[in-house]
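Asks: Give me the fold of what follows.
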Amino acid sequence: HGRGVMRYKDGTMYEGEWDNGIYSGHGKYTTKTAEYVGMWSRGVKAGHGKQMTSDGRLYDGWFEAGKKSGAGTQKNSKTGTSYSGQWKNNLPFGKGIWRWTNGDWMEGTWNSNQASGKGKTLRHFGNGALYEGETQDGKFTGRGKITYKDGGVYRGPCFNGMRHGAGSYKSSDGMLYEGTW
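Replies: Model (predicted):
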């Protein structure tokens, strides 16, 4: 019981609270490739914590059984991307927003690191276009609406990120095209 420090031969170190010789409570765990500061239970990450890895990822959120689970935000300083939302087993799972450095962002329901579902997914592109609709495996698949920067609007089915099937396109000057893509 109490606080203490353990240094291992490989350079790994734990500094924090202990319970019967096991990491428990608040502590800091450092390896050659990562650092975690947060809560522990029975020797595993559990509760709120921050984890930084040598590849530029910083996660600030909740852990369960040693894995990212619950609400959290992960930013990558090397790529500039970020995800904020729900996690399960170290992957985005549930409602969340993914942002890219070019200004694109995608809001929706995530399943194993991919936007997926019949619920509404919003994808804003840095070029000004906006997609609203269904997704599957991270691609626009199902009914959707694409609003282009110039004001033109496509309504209809999409498949693998492309317009596909019977739909309509209304240009910004009011011209309507109905047909098959």
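
Asks: CA atoms for contacts and neighbours, from now on please.
Replies: OK.

Asks: Contact partners for the nearest residue to residue 16 once chain neighbours are set aside?
Replies: With sequence-adjacent residues excluded and distances taken as Cα to Cα, 6 or more residues apart in numbering, residue 16 is closest to residue 27, at 3.9 Å. By Cα atoms under 8 Å, 6 or more residues apart in numbering, the residues touching residue 27 are 14, 15, 16, 17, 37, 38, 39, 40.

Asks: For the residue positioned nearest the centre of the chain, which three-state class applies?
Replies: Centroid-nearest residue in the chain: residue 83, 3.4 Å away (criterion: Cα atoms, centre = their mean). Following DSSP: H, G, I helix; E, B strand; the rest coil, we place residue 83 in the strand state.

Asks: got a list of what the nearest residue to it once chain neighbours are set aside touches?
Replies: Nearest in space to residue 83, with sequence neighbours left out and distances taken as Cα to Cα, 6+ apart, is residue 98 at 4.4 Å. Going by Cα under 8 Å, 6+ apart, residue 98 touches 81, 82, 83, 84, 105, 106, 107.

Asks: For the comparison step, fold the sequence that follows:
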Amino acid sequence: MGLCQGKKMYKVDKIVVKDNKSSENLCVLNENIVTQNENGKSQLLIQQMKSQIASCINYSQIESEINLPIGEGYLEWTYQDGSRYEGFWKKMAPNGQGKLWMANGDIFEGQFVNGLLVQGSHISVNGNTYNGEFVDGLYHGYGQIIEFLGDTYSGQFVKGMKQGKGIMKKSDGTMYDGEWNQNIQRGFGLCVWKDDSRYEGQWEENLMHGQGTYYWKGRKYEGQYYYGQKHGKGKYYWNSNTYYDGEWSNGVQNGEGILVINQQVVQSGIWKAGVFQQKK
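Replies: Below you'll find the predicted structure:
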């Protein structure tokens, strides 16, 4: 999912760039004629070949003609695979504001530097839209994704993945505001569901995990979670006057604990599978 280096194959009339690992990439060539001897024979140095491959970006392979325009200015250019570019051109590559229609249906528009989009939008053939920053063809920096089903994410990206702080709003009304790691809710975050229940605390693998507090329908649990279940030490409030304080396992009271009603301890001892068993 990172940078894919291309394998160069030379012909007399054109340069064909192929990749050892994938047929779905875009190798943007910056072709510089660096020397020319007295006999008129040219030596070519192909520099800065960068493939742009990410799980969220499906680039098609482009065969680049050797006679790419050398000048600079506004250009309309059609590649051999049917991909088309309109925009500013310099140093034989897109440079400046431009728009690239890929043969597979993806569209890239924004600011290009040496053939690479650094700020702009990507409309994917699957219906997703990204607006934001790019590095080496990957979503990187701050950006926003609007998915075709209506989910949106606004926040940080690293090498094409959600990473750092970000807000996800789902079409079902769920909202998560917190930390991400490689597209996964991991770290500290707040989640609010459609019914207005909410959890604030630690996350792992998109699940409540670690220390946190969960609120719903006037009730509250504050304590430890283990992959989505109350597990460990925790305090559960039915209301401000009634609560259980003790051990939990797989979402229910299990182990030592006390039940307090109106500031009076009414049960103290061992609980099993959510049921009080015996006094301590």
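
Asks: Just give the TM-score of the two.
Replies: The TM-score (TM-score structural alignment, normalised by the length of the first structure) is 0.92; 176 aligned residues with a Cα RMSD of 1.4 Å.

Asks: And the residue nearest to residue 16 of the first structure? What does it align with in the second structure?
Replies: Aligned counterpart of residue 27 of the first structure in the second structure: residue 120 (TM-score structural alignment).

Asks: what's the counterpart of the residue nearest to residue 83 of the first structure in the second structure?
Replies: When the second structure is aligned by TM-score structural alignment, the residue opposite residue 98 of the first structure is residue 191.

Asks: mind checking which helix or strand that match is in?
Replies: strand 184-192 (DSSP states H and E).

Asks: By how much does that strand deviate from the first structure on average?
Replies: Its aligned residues in the first structure lie a mean 0.8 Å from strand 184-192 of the second structure after superposition (mean Cα distance after the TM-score superposition for the first structure).

Asks: what's next to the next helix or strand after that strand, contact-wise?
Replies: Following strand 184-192 of the second structure in sequence order, the next helix or strand is strand 198-204 (DSSP H and E). Contacts with strand 198-204 of the second structure, where a contact means Cα under 8 Å, 6+ apart, come from 184-192, 208-216, 227.

Asks: Could you identify the buried members of those residues?
Replies: The neighbour count (16 or more other Cα atoms under 10 Å) marks 184-192, 208-215 as buried among these.

Asks: Count the residues that sit near the counterpart of residue 220 of the second structure in the first structure.
Replies: Using TM-score structural alignment, the partner of residue 220 of the second structure in the first structure is residue 130. Residue 130 of the first structure: 19 surrounding residues under other Cα atoms under 10 Å.

Asks: Also the one 4 residues further on?
Replies: Residue 134 of the first structure sits with 26 neighbouring residues when counted by other Cα under 10 Å.

Asks: Please enumerate the strands of the stretch 51-200 of the second structure.
Replies: Applying DSSP state E, counting those that start in this stretch to the stretch 51-200 of the second structure gives strands spanning 64-65, 73-78, 84-90, 93-101, 107-113, 116-123, 129-135, 138-146, 152-158, 161-169, 175-181, 184-192, 198-204.

Asks: Could you measure from residue 223 of the second structure over to residue 247 of the second structure?
Replies: 10 Å (Cα to Cα, to the nearest Å).

Asks: And residue 133 of the second structure, by the same measure?
Replies: Where residue 247 of the second structure is concerned, residue 133 of the second structure sits at a distance of 47 Å (Cα to Cα).

Asks: just residue 45 of the second structure next, same as before
Replies: 69 Å.

Asks: Which of these two has more residues huddled nearby?
Replies: Remark: of residue 45 of the second structure and residue 247, residue 247 carries more neighbours, 23 against 12, as counted by other Cα under 10 Å.

Asks: Alignment lookup: the more buried one to the first structure.
Replies: Under the alignment by TM-score structural alignment, residue 247 of the second structure pairs with residue 157 in the first structure.

Asks: which helices and strands does the strand or helix carrying that match pack with?
Replies: Using DSSP H and E, residue 157 of the first structure sits in strand 153-159. Applying 3 or more Cα pairs under 8 Å, 6 or more residues apart in numbering; DSSP states H and E, one finds that strand 153-159 of the first structure contacts strand 139-147, strand 166-170.

Asks: That one vs strand 166-170, what angle?
Replies: 150 degrees (axes from the mean of the first three to the mean of the last three Cα atoms, to 10 degrees).

Asks: Could you give the separation of strand 153-159 of the first structure from the chain centroid?
Replies: 25 Å (Cα atoms, centre = their mean, to the nearest Å).

Asks: mean deviation of the helix or strand just after that strand from the second structure?
Replies: For strand 153-159 of the first structure, the following helix or strand on the C-terminal side (DSSP H and E) is strand 162-163. The superposed strand 162-163 of the first structure is, by mean Cα distance after the TM-score superposition for the first structure, a mean 0.9 Å from where its aligned residues fall in the second structure.

Asks: can you give me the offset of strand 162-163 of the first structure from its chain's centre?
Replies: Distance, stretch centre to chain centre, for strand 162-163 of the first structure: 24 Å (Cα atoms, centre = their mean).

Asks: How about stretch 121-129 of the first structure?
Replies: 17 Å.

Asks: what's the span of it from first residue to last?
Replies: Start-to-end span of stretch 121-129 of the first structure (Cα to Cα) is 14 Å.

Asks: Please apply the same query to stretch 171-190 of the second structure.
Replies: End-to-end for stretch 171-190 of the second structure, by Cα to Cα: 17 Å.

Asks: For stretch 248-266 of the second structure, buried residues please.
Replies: 248, 249, 252, 253, 254, 255, 256, 257, 258, 259, 260, 261.

Asks: Let me see the contact set for the first one.
Replies: With contacts defined as Cα under 8 Å, 6+ apart, residue 248 of the second structure is in contact with 230, 231, 232, 233, 234, 254, 255.

Asks: In TSV: those residues, plus distance to residue 148 of the second structure.
Replies: Converted to TSV, the contacts of residue 248 of the second structure look like this (distance: Cα to Cα, whole Å):
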residue	distance to residue 148 of the second structure
230	34
231	37
232	40
233	41
234	40
254	44
255	47
